[in-house]
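**Q** sequence and predicted model, in that order:
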Amino acid sequence: MAGSQLSSELPPLDALLKRLREEKPLVQCITNFVSMDIMANTLLAIGASPAMVHCAEEAADFQKIASALLVNVGTLSPQWVAGMEAAIGAANKLKKPWVLDPVAAGATPFRTETIVKLAKMRPCVIRGNASEIMALAGAAGATRGVDSTAESEEALALGKQLSLDLGAVVAISGKDDYVINGNSMLKVSNGHPMLQRITASGCAVTALIAAFASLAPNDLHMATAYALGIFGVAAEIAVKKGGEAGPASLRTHLIDTLYTFTEAEMESYNVSICITEPEQ
């Protein structure tokens, strides 16, 4: 792993990835219709196991067998919100890590109010783009649905305050990804601009964060950075393997790369996960 060497209880990335593939964490995904396919395939490819369980009548019970919970608010209805709240309540009671993806926060009052309510239920990690994080933190910035109108650096101050207020790791996705844990911040500089052309790629990486969080509940800061880094590096490798032909090719090669992903492959492509302290 290139970049500054930061103190962490986590093993090297290749060892953590090996552990994930051996333990196959089961991630309960309450997510939107658009993201279900790529999210499930991302988790399966990396070696985890997905379960798209959102029904209120079984969402809480499923947490008894799940390793982690992902809550993505892309598709909202009162029935879905009930399922989210039931699953979150069970995850908290069972001390299972859960991750919130505040999709399109700020777009409508119902959506924003729902996200704020869920955030108060104490997620261990929140991952969103700059506009989503700013809206969740209370900024009156503009938003275009799921598209960010701000760069990730613009959300750092509000992201830090959000992390301090909620006691959660806050990951801000963009050209550079920032992972904030109170007063500590990491920058992850991997990925490819074409990822923006693949619908729900951000949703997929949030599911990957949930899988890694289940393996390292005591080091969520680095686990989140690892997940963002591994997804970004996989995208870079996928482009070189033929993904530059277009978004559909990139999606296929991305999933294949996550399946075959090894430390040796990263080195052969001269690509590294770069985790550094951002400039203040």
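**A** Here it is on my side, so go on.
**Q** from here on, just use CA atoms for contacts and neighbour counts.
**A** Noted.
**Q** quick one: buried residues of the lengthiest helix in the chain?
**A** Longest helix in the chain by number of residues (criterion: DSSP state H): helix 220-240. For helix 220-240, burial by neighbour count (16 or more other C-alpha atoms under 10 Å) applies to 220-239.
**Q** mind checking how far A140 is from S131?
**A** 10 Å (C-alpha to C-alpha, to the nearest Å).
**Q** and for L76?
**A** 19 Å.
**Q** who has more neighbours out of these two?
**A** Between L76 and S131, counted using other C-alpha atoms under 10 Å, the more crowded position is S131 (32 against 14).
**Q** one more to weigh against that first structure:
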Amino acid sequence: MSPTTQSIWNDLTQIRAQAPLVHNITNFVVMNNTANALLAVGASPAMVHSPAEVEDFVSISSSLVVNIGTLDDNFVTGMTLAMRRASELGKPIVFDPVGVGATAYRNQVSQDLLTLATPTVIRGNASEIMALAGLNAQTKGVDSLFGSDAALDAARRLSSVWSCVVVISGAVDYIVWKEQLAAVANGHPLMTKVTGMGCTATALTGAFVAVNTNYFQAATHAMAVMGIAGELAAEKKLAPAVFRSTSWTPYMP
């Protein structure tokens, strides 16, 4: 199954019309990049992680994105409170287990958060998805040592156990919902030279699940838009630093 141009455009139109507030608890490295990407597609980003206010922000948000890239105890407390509140309110949650498998701390935090509140979508690279599924996959920090297709069985396992959509990022992105599978081959190798592209894909997924309750379709659309943006920027033959900002020139009507 592959997304159609019309179905992707329908979601983008809804994002522009609704400007959903996407609440991000994400890492320091990507906050600005992901906020700009959300603005470019028409969503409204909020980068809020303080335990003192995350529950209030979840209450007024359309979706919650949780990214464990730069963990500390304060972040974990905020994530815990936010995910619990989002679950209580039935808000979609997108979970990005950045670097899971690299340390015992990340592994434990990830399992605790998943047990606390089932996410709507889990997005990670192949090593992260395999590690999260308990396959003891090797990882090189936050980078994957495997192609995305190597994690398909792990993604199916996660989808079944947690009853959620699972996205594996790679040269080909795979989106799994139990027995359903979509493959998105958009993108460009230059994207691997820019920090935070995976985190940006996670944030965009937060915008798409905010307007489309078919979460399998929404996640597939988000990955297609991510890849197409990279292709368009790569056509300009830019250096990676310039490529980063050019990828998210706002879409015009």
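**A** Looks like it came in fine. Owing to the predicted nature of the structure, the values given are computational and were not obtained by experimental measurement.
**Q** related to what we said a few turns ago, next SSE downstream of the longest helix of structure 1?
**A** Note on helix 220-240 of structure 1: by DSSP states H and E, the next helix or strand toward the C-terminus is helix 247-260.
**Q** structure 2: matching residues for stretch 169-180 of structure 1?
**A** The alignment of stretch 169-180 of structure 1 onto structure 2 (TM-score structural alignment) spans residues 165-176.
**Q** and the matching stretch, how far apart are its ends?
**A** 6 Å.
**Q** let me see the residues that make contact with that stretch.
**A** 120-126, 129, 147-149, 151-152, 155-156, 158-159, 177-178, 181-189, 198, 215-216, 219-220, 223 (C-alpha atoms under 8 Å, 6 or more residues apart in numbering).
**Q** now, the residues you listed that are in helices?
**A** Those of the contacts of stretch 165-176 of structure 2 mapping onto helices are 126, 129, 152, 155-156, 158-159, 198, 215-216, 219-220, 223, per DSSP H.
**Q** G78 of structure 2: which of these is nearest?
**A** G198 (21.7 Å; C-alpha to C-alpha).
**Q** show me what contacts the closest one?
**A** Here G198 of structure 2 is in contact with G124, N125, S169 (criterion: C-alpha under 8 Å, 6+ apart).
**Q** then A82 of structure 1?
**A** Taking C-alpha under 8 Å, 6+ apart, we find A82 of structure 1 in contact with A56.
**Q** tell me which helix or strand the spatially most central residue of structure 1 sits in.
**A** For structure 1, T206 is the residue whose C-alpha lies nearest the centre (C-alpha atoms, centre = their mean; 2.0 Å). Per DSSP H and E: T206 of structure 1 is located in helix 201-215.
**Q** tell me who's in contact with the aligned residue in structure 2 for L228 of structure 1.
**A** Counting by TM-score structural alignment, L228 of structure 1 lines up with M223 in structure 2. Counting by C-alpha under 8 Å, 6+ apart, M223 of structure 2 makes contact with D173, V184, A201, T205.
**Q** I figured A211 of structure 1 hits C29, correct?
**A** No. Contact status for A211 of structure 1 versus C29: not in contact, 10.5 Å apart, counting by C-alpha atoms under 8 Å.
**Q** which of the two has more neighbours?
**A** A direct count of neighbours by other C-alpha under 10 Å for A211 of structure 1 and C29 places A211 higher, at 33 against 27.
**Q** so what corresponds to the more buried one in structure 2?
**A** Per TM-score structural alignment, A211 of structure 1 is aligned with A207.
**Q** one more: E57 of structure 1?
**A** Checking TM-score structural alignment: E57 of structure 1 goes with A52.
**Q** my read is that match is in a helix, agree?
**A** No. A52 of structure 2 sits outside any helix when classified using DSSP: H, G, I helix; E, B strand; the rest coil, being coil.
**Q** could you give the number of residues near it?
**A** 11.
**Q** next: P119 of structure 2.
**A** P119 of structure 2 has 26 nearby residues by other C-alpha under 10 Å.
**Q** alignment lookup: it to structure 1.
**A** With TM-score structural alignment as the criterion, P119 of structure 2 pairs with P123.
**Q** so how far is D165 of structure 1 from that match?
**A** Distance from P123 of structure 1 to D165 of structure 1, by C-alpha to C-alpha: 12 Å.
**Q** what of S131 of structure 1?
**A** In terms of C-alpha to C-alpha, S131 of structure 1 sits 18 Å off from D165 of structure 1.
**Q** A245 of structure 1 too?
**A** Taking C-alpha to C-alpha as the measure, A245 of structure 1 falls 44 Å from D165 of structure 1.
**Q** quick one: map V29 of structure 2 onto structure 1.
**A** V29 of structure 2 maps onto V34 in structure 1, with residues paired by TM-score structural alignment.
**Q** buried residues of stretch 179-186 of structure 2, list them for me.
**A** So, applying 16+ other C-alpha under 10 Å, buried residues of stretch 179-186 of structure 2: L181, A182, A183, V184, N186.
**Q** and of these, the nearest to G42 of structure 2?
**A** Using C-alpha to C-alpha, the buried residues of stretch 179-186 of structure 2 come closest to G42 of structure 2 at N186, 20.9 Å.
**Q** roughly how far does the alignment partner in structure 1 of the closest one sit from A139 of structure 1?
**A** Taking TM-score structural alignment, N186 of structure 2 has N190 as its aligned residue in structure 1. Noted for N190 of structure 1: a distance of 27 Å to A139 of structure 1, by C-alpha to C-alpha.
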